[in-house]
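Trainee: What follows is a protein structure lacking sequence information:
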């Protein structure tokens, strides 16, 4: 055996190395119809759009070595923060094989559970009362409701009780949730100085800041980043994903300038188009969203998953 042969070992015997390449089976549109009509004898392959969607799904399904906490926030309400939390949670839960939970930490009787399941009779307060007894997924699930595969933990509907939800309690809740779930999303409310928010920021692995392509909506997102940077969370601000909700927009505002502004300040800027299903403010069903809206949340979920640590 020559020195060159020793330096170039044979290829490993793997599925990818041995199987002949074939066009990927189409699962959407006329390509799928043609494939099925010919019994699979003719495969036109997948479209560029489907290939792009498959690439997003591969990013979303990136494996996690442990729990990952995502905080969704804005310095003020009215920009679609709860909607983004709900749709992002539903998207991650639908396309991943692990467990995803969404927690409403809003101090003002949050609406996350209303938008997802309508179940608000069992809340974070009841879970706190029994937290020392929770030693299994079954026990944890007694305090959550299900929207598809997404588990949802409602906030207290009595604002006086919600105000008492403090940093230590938030930490206890997320410790238990992270024991049984791989991804935890927190709809963090609008009070950045609220006690529970301190715990949210301290424990967050990823940050989503929600704004709108309007003067006040962009200003709120910008002030949120300013506040984070000024209060010891500069890394969160720089690594944040800014989501601009187009339910409120104006032709008088240069949306491209808003996008460019945030692109210079954080990791990524993504937009959610206006959607009548979301604008209604009722129960959210991904199947009722426009295709462009579902794709927007796939992009947001994939961008968040890019931040998952390597195994």
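Mentor: Nice, I can see it. All of these numbers come straight from a predicted model, not from anything done at the bench.

Trainee: Could you use CA atoms for every contact and neighbour count after this?
Mentor: Fine.

Trainee: Spell out the residue ranges of the strands in the protein.
Mentor: Across the chain, reading from the start of the chain, the strands by DSSP state E fall at 68-73, 100-104, 145-147, 150-153, 183-187, 206-211, 241-245, 268-272.

Trainee: Assess the claim that residue 215 and residue 252 are in contact.
Mentor: No - look at residue 215 against residue 252 with C-alpha atoms under 8 Å: they stay out of range, at 9.8 Å.

Trainee: between these two, who's got more neighbours?
Mentor: Here residue 215 and residue 252 are compared on neighbour count by other C-alpha atoms under 10 Å; more neighbours surround residue 215, at 16 against 8.

Trainee: then this one, side by side with the first:
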């Protein structure tokens, strides 16, 4: 029985969110575009990102997204990656919620209802299934891609490791890229997903404590002998407020000193408002950052076949 992703009685409480860019920011960008050199650089970078994101994939690539604590923006980053890959790629893209404890991914991706979960699919999946059969258990995302939720919004839902592994192995042949929204570290399922993924995102809130804790996790990852986790990891530094007191460039330098790439996801009014993410409403810098992050991850995911 399908369950609405959001209680219908709550829907009227959600106001229409503003666009990611304020009027001032849009005006400044328009003025910059009047300078041909600035405009040409923007076009060149956008073209480069698009070419990377459209690289052919021979076997399914898995990208795991996790964080050290809740509220870092992990699910938002997973949703942004799904929308980015789905926009640029011709092959099917899947985002899987491996965080069943009241996960919010269906809300962020505007899923009208949730019927099947990852645990449910694990009970019926079989090697003989065809793509059309598999998608009958998934939610088609309006802005692109497919979604497999982790729960139906119920407290106490669990996703066991055997179920997760069975689903990931079965779905790999159908989707060029699968983005996995993991539980926070050091949960065992998150560690398993990180080890099995072809590339990883560690989401760090742009706060002193968030950056310090993320650095500690990166140093731990550097000490893991097999599989080697750090070389395939990118940090997404998320700015959740326009009044962040940390210097993003200094924080990025501090984290990248461990040997990882850092991509800053700027403050975006549309993302900060919560609710469904609409690609058209995202700020220009946010779309570019999501594209940059997606390109970095795909390059890492294609570097070494598993």
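Mentor: Yep, it's here. These numbers come from a predicted model, not from an experiment.

Trainee: thinking again about what came up before, in a markdown table, list the strands of structure 1 along with distance to residue 174 of structure 1 and mean neighbour count.
Mentor: As requested, those are arranged in a markdown table below (distance: least, C-alpha to C-alpha, whole Å; neighbours: other C-alpha atoms under 10 Å):
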| stretch | distance to residue 174 of structure 1 | mean neighbour count |
| --- | --- | --- |
| strand 68-73 | 9 | 25 |
| strand 100-104 | 9 | 27 |
| strand 145-147 | 16 | 19 |
| strand 150-153 | 11 | 26 |
| strand 183-187 | 8 | 25 |
| strand 206-211 | 15 | 27 |
| strand 241-245 | 22 | 27 |
| strand 268-272 | 26 | 20 |
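
Trainee: I'd like to know which of the ones you listed is closest to residue 283 of structure 1.
Mentor: Across those, the minimum distance to residue 283 of structure 1, taken as C-alpha to C-alpha, is reached by strand 145-147, at 9.9 Å.

Trainee: ok, back up a step: mutual contacts of residue 215 and residue 252 of structure 1, please.
Mentor: Shared contacts of residue 215 of structure 1 and residue 252, defined by C-alpha atoms under 8 Å, 6 or more residues apart in numbering, are absent.

Trainee: So which of the strands of structure 1 is nearest residue 287 of structure 1?
Mentor: With respect to residue 287 of structure 1, and counting by C-alpha to C-alpha, the nearest of those is strand 145-147 at 12.5 Å.

Trainee: from the middle of its chain, how far away would the closest one be?
Mentor: Per C-alpha atoms, centre = their mean, to the nearest Å, the displacement of strand 145-147 of structure 1 from the mean C-alpha position of its chain is 16 Å.

Trainee: so what does it touch, helix or strand wise?
Mentor: Here strand 145-147 of structure 1 is seen to pack against strand 150-153 when contacts are counted using 3 or more C-alpha pairs under 8 Å, 6 or more residues apart in numbering; DSSP states H and E.

Trainee: Onto which residues of structure 2 does the strand it packs on map?
Mentor: The counterpart of strand 150-153 of structure 1 in structure 2, using TM-score structural alignment, spans residues 145-148.

Trainee: Give me the contacts around the matching stretch.
Mentor: Counting by C-alpha under 8 Å, 6+ apart, stretch 145-148 of structure 2 makes contact with 82-83, 86, 92-97, 106, 116-118, 135, 137-141, all of which sit outside it.

Trainee: Map residue 213 of structure 1 across to structure 2 for me.
Mentor: Under the alignment by TM-score structural alignment, residue 213 of structure 1 pairs with residue 206 in structure 2.

Trainee: Same check on residue 120 of structure 1?
Mentor: Aligning on TM-score structural alignment places residue 120 of structure 1 opposite residue 114 in structure 2.

Trainee: thought its match was touching residue 149?
Mentor: Yes - Residue 114 of structure 2 is in contact with residue 149 according to C-alpha under 8 Å; the separation is 7.1 Å.

Trainee: Could you pull out the residues contacting both of these two?
Mentor: Residues touching both residue 114 of structure 2 and residue 149 (C-alpha under 8 Å, 6+ apart): residue 106.

Trainee: So which of those two has more stuff around it?
Mentor: The neighbour count for residue 114 of structure 2 versus residue 149, taken as other C-alpha under 10 Å, is higher for residue 149 (28 against 23).

Trainee: which ones are touching that one?
Mentor: The neighbourhood of residue 149 of structure 2, defined by C-alpha under 8 Å, 6+ apart, consists of 96, 97, 98, 100, 103, 105, 106, 114, 116, 117, 118.

Trainee: same thing but at 7 Å, please
Mentor: Each residue near residue 149 of structure 2 by C-alpha atoms under 7 Å, 6 or more residues apart in numbering is listed here: 96, 97, 106, 117, 118.

Trainee: Is there a neighbour count for the third one? I'd like the number.
Mentor: Translated: residue 106 of structure 2. Around residue 106 of structure 2 sit 28 other residues, with neighbours defined as other C-alpha under 10 Å.

Trainee: That one and residue 141 of structure 2: what is the separation?
Mentor: Here the criterion is C-alpha to C-alpha, to the nearest Å. By it, residue 106 of structure 2 lies 9 Å from residue 141 of structure 2.

Trainee: same check, this time on the fourth one
Mentor: When C-alpha to C-alpha is the yardstick, residue 117 of structure 2 and residue 141 of structure 2 sit 15 Å from each other.

Trainee: do the same with the last one
Mentor: As judged by C-alpha to C-alpha, residue 118 of structure 2 and residue 141 of structure 2 stand 16 Å apart.

Trainee: same question, residue 250 of structure 2
Mentor: Taking C-alpha to C-alpha as the criterion, residue 250 of structure 2 is separated from residue 141 of structure 2 by 37 Å.

Trainee: For residue 273 of structure 2, see how far away the match of residue 120 of structure 1 is.
Mentor: Spatial separation of residue 114 of structure 2 from residue 273 of structure 2 under the definition C-alpha to C-alpha is 23 Å.

Trainee: Show me what the top helix by length along structure 2 packs onto, helices and strands only.
Mentor: The helix spanning the most residues in structure 2, taking DSSP state H as the definition, is helix 284-303. The elements that helix 284-303 of structure 2 packs onto, with contact taken as 3 or more C-alpha pairs under 7 Å, 6 or more residues apart in numbering; DSSP states H and E, are helix 36-53, helix 74-88, strand 199-205, strand 261-265.

Trainee: Report the aligned residue range of structure 1 for the last one.
Mentor: Translated: strand 261-265 of structure 2. Aligned by TM-score structural alignment, strand 261-265 of structure 2 corresponds to residues 268-272 of structure 1.

Trainee: check the fit of the matching stretch onto structure 2 and give the mean distance.
Mentor: For stretch 268-272 of structure 1, the mean deviation from structure 2 after alignment is 0.7 Å (mean C-alpha distance after the TM-score superposition for structure 1).
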